[in-house]
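**Q** fold the following for me, if possible:
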Amino acid sequence: MFLLGHSCWSYLISKLTGRQLQVNLPAWLAFLSGILPDFDIYFRPILAHHTWTHSILILLPISLLLSIRFGRLGIAFSTGILSHLLTDSLVGTIPILYPFSNIAIGLNLGIPSIADTTLETGALLAVLLLAYNNKDYLQLTRPNKKSLWLIVPLYALITISVLFAGDNGISLASFAFSRKALTLITIGHAILAGLLTLGVLQGTRAVISTMRHPKPAEPNNPTPAPTPTTKP
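**A** Modelled structure (predicted):
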């Protein structure tokens, strides 16, 4: 699955898990969690893509450690990470027991394919609905310092796509419009990147506003309130 689907499905799964656990996982972490297993691309050729970071033997212990360390937030974040294996196994296969076995499992519905395009673009639409419902959309419409963190999944979305294309000798422009299914997914990537960029701009506005209009410092030794006296 492409990064559009991974980031959107991880947002949906981790945010809904967080709702059940009564914790609010930040939007940037919800988007980022599903992209993390593809960070192996940053470490080529030391790590081969789609091997170590796509094995349940690696990701499950990491998820358990995160859940123990960060509690309910860690559980919600971990479901986003594990969603990567689920979505990849739907449209392709994953080396679930790597490095002890090269056996690959999955439905292998195809990528690109009608199934993959439906899963990825459908997830984007679902994200828009959920973000409106849980008020995350406000990070795109109002200055908010927390919105600046959206630069992390935005950076990952762009750089991983460029690195993957470069490593495989693929022209992103020609690849994106080579088939109708890929064109739709490319448009979806552009929409998601645009929304994340909008959030980053709102975060930047909030930081600049704070720098221009800093809050007055509180006095170090405030005058104590007078002690009430009792009448004889």
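
**Q** all contacts plus neighbour counts: C-alpha atoms, from now on.
**A** Will do.

**Q** distance of the spatially most central residue of the chain from residue 126?
**A** By CA atoms, centre = their mean, the chain has its centre lying nearest to residue 31, at 1.5 Å. Per CA to CA, to the nearest Å, residue 31 is found 13 Å from residue 126.

**Q** for stretch 62-74, the distance to its chain's centre please.
**A** Relative to its chain's centre, stretch 62-74 lies at 17 Å (CA atoms, centre = their mean, to the nearest Å).

**Q** over to stretch 28-36?
**A** 2 Å.

**Q** buried residues, that stretch. List them.
**A** By neighbour count on 16 or more other CA atoms under 10 Å, the buried set for stretch 28-36 is 28, 29, 30, 31, 32, 33, 34, 35, 36.

**Q** who's in contact with that stretch?
**A** Contact with stretch 28-36 is made by 3, 6-12, 14-15, 77-78, 80-84, 149-150, 152-153, 156-157, as judged by CA atoms under 8 Å, 6 or more residues apart in numbering.

**Q** and whichever strand or helix holds residue 207, what does it pack onto?
**A** Assigned by DSSP states H and E, residue 207 belongs to helix 180-212. In terms of contacts (3 or more CA pairs under 8 Å, 6 or more residues apart in numbering; DSSP states H and E), helix 180-212 is packed against helix 3-21, helix 114-133, helix 138-141, helix 151-167, helix 172-176.

**Q** quick one on the thing from earlier: wasn't the residue nearest to the centre of the chain part of a helix?
**A** Yes - Residue 31 sits within a helix when classified using DSSP: H, G, I helix; E, B strand; the rest coil.

**Q** and for comparison, fold this next one:
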Amino acid sequence: MFLLGHSCWSYVFSKVTGRQVKVYIPAYMALLAGVLPDFDIYFKPLIQHHTYTHSLIILLPICAVLIVRFKGLGLAFSLGTLSHLVADSIVGTIPPLYPLSNFEFGISLGLPSPADTALEVGALGLVLVLAYLNGDYRLVTESQRGSLYLIIPMVSVVTLTLLFAGDNNVPLAAFAFSRKALTLITLGHAVLIGILCLGVVQGVRAAIVERKQPSQASSPFVS
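**A** Okay, the predicted model is just below:
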């Protein structure tokens, strides 16, 4: 699955879990959790993509530590991370026992495929609905410093996409619009990045206002 689906399904799983266990997980963390397994791309060629960070043997102990340490927040974040493996096993395969075994498990519906496109675009739609219902939409529509953190998932999605394309000699622009399914997913990525970018702008605006307020309050020209 592409990063659009990973980040969006992670948001859905993390937010729903957080609500069930009565903890608040910030939007940037909910989006980032599902992207983390693809951080192995940053460490190529030291770590091959789709190996250690896609293994249940590696991720489950890490998630267990997070849950013990951070309780409900750790659970919500961990399920967002594990949603990455679920998604990859639906459209492709994962190595659940790596490095003990190279065994691959998955349904392999295809990537790209109509099923993958439906899952990715559908996940984006769910994110928009959930963000409206839980109030996260205010990170984009209102000036608040917390919106600055949206730069983390935004930069992650953009840089990982560019690095993956570069490492595999993929002509990104041509590939992105080579099929109808990919065109929809590409547009979905653009929508997600655009929304996150707007949120970051709101965060920058809030930070600028906060920096100006102390100086204005101390100015002799302000009554």
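
**Q** can you list the buried residues of stretch 28-36 of the first structure in JSON lines and add distance to residue 133 of the first structure?
**A** Conversion of the buried residues of stretch 28-36 of the first structure to JSON lines gives the following (distance: CA to CA, whole Å):
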{"residue": "28", "distance to residue 133 of the first structure": "17"}
{"residue": "29", "distance to residue 133 of the first structure": "18"}
{"residue": "30", "distance to residue 133 of the first structure": "15"}
{"residue": "31", "distance to residue 133 of the first structure": "17"}
{"residue": "32", "distance to residue 133 of the first structure": "20"}
{"residue": "33", "distance to residue 133 of the first structure": "21"}
{"residue": "34", "distance to residue 133 of the first structure": "21"}
{"residue": "35", "distance to residue 133 of the first structure": "23"}
{"residue": "36", "distance to residue 133 of the first structure": "26"}
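
**Q** that older thread, for residue 206 of the first structure, which of the helices and strands packed on helix 180-212 of the first structure is the nearest?
**A** helix 138-141 (10.7 Å; CA to CA).

**Q** list the buried residues in that closest one.
**A** Residues of helix 138-141 of the first structure classed as buried: 139, 140 (neighbour count, 16+ other CA under 10 Å).

**Q** and it, which stretch of the second structure?
**A** Using TM-score structural alignment, helix 138-141 of the first structure corresponds to residues 138-141 of the second structure.

**Q** cool, stretch 79-92 of the first structure as well?
**A** Counting by TM-score structural alignment, stretch 79-92 of the first structure falls onto residues 79-92 of the second structure.

**Q** and the contacts of that stretch?
**A** Stretch 79-92 of the second structure is contacted by residues 1, 5-6, 9-14, 17, 30-31, 33-37, 54, 59, 94, 105-111, 115-116 when judged by CA under 8 Å, 6+ apart.

**Q** how distant is that stretch from the center of its chain?
**A** Chain-centre distance of stretch 79-92 of the second structure: 12 Å, with CA atoms, centre = their mean.

**Q** quick one on the thing from earlier: so what corresponds to the residue nearest to the centre of the first structure in the second structure?
**A** Using TM-score structural alignment, the partner of residue 31 of the first structure in the second structure is residue 31.

**Q** quick one: buried ones out of the contacts of stretch 79-92 of the second structure?
**A** Among the contacts of stretch 79-92 of the second structure, those classed as buried by 16+ other CA under 10 Å are 1, 5-6, 9-14, 17, 30-31, 33-37, 54, 59, 94, 106, 109-111, 116.

**Q** for residue 131 of the first structure, give me its contacts.
**A** Here residue 131 of the first structure is in contact with residue 137 (CA under 8 Å, 6+ apart).

**Q** if anything else comes up later, I'll come back, but that's it for now.
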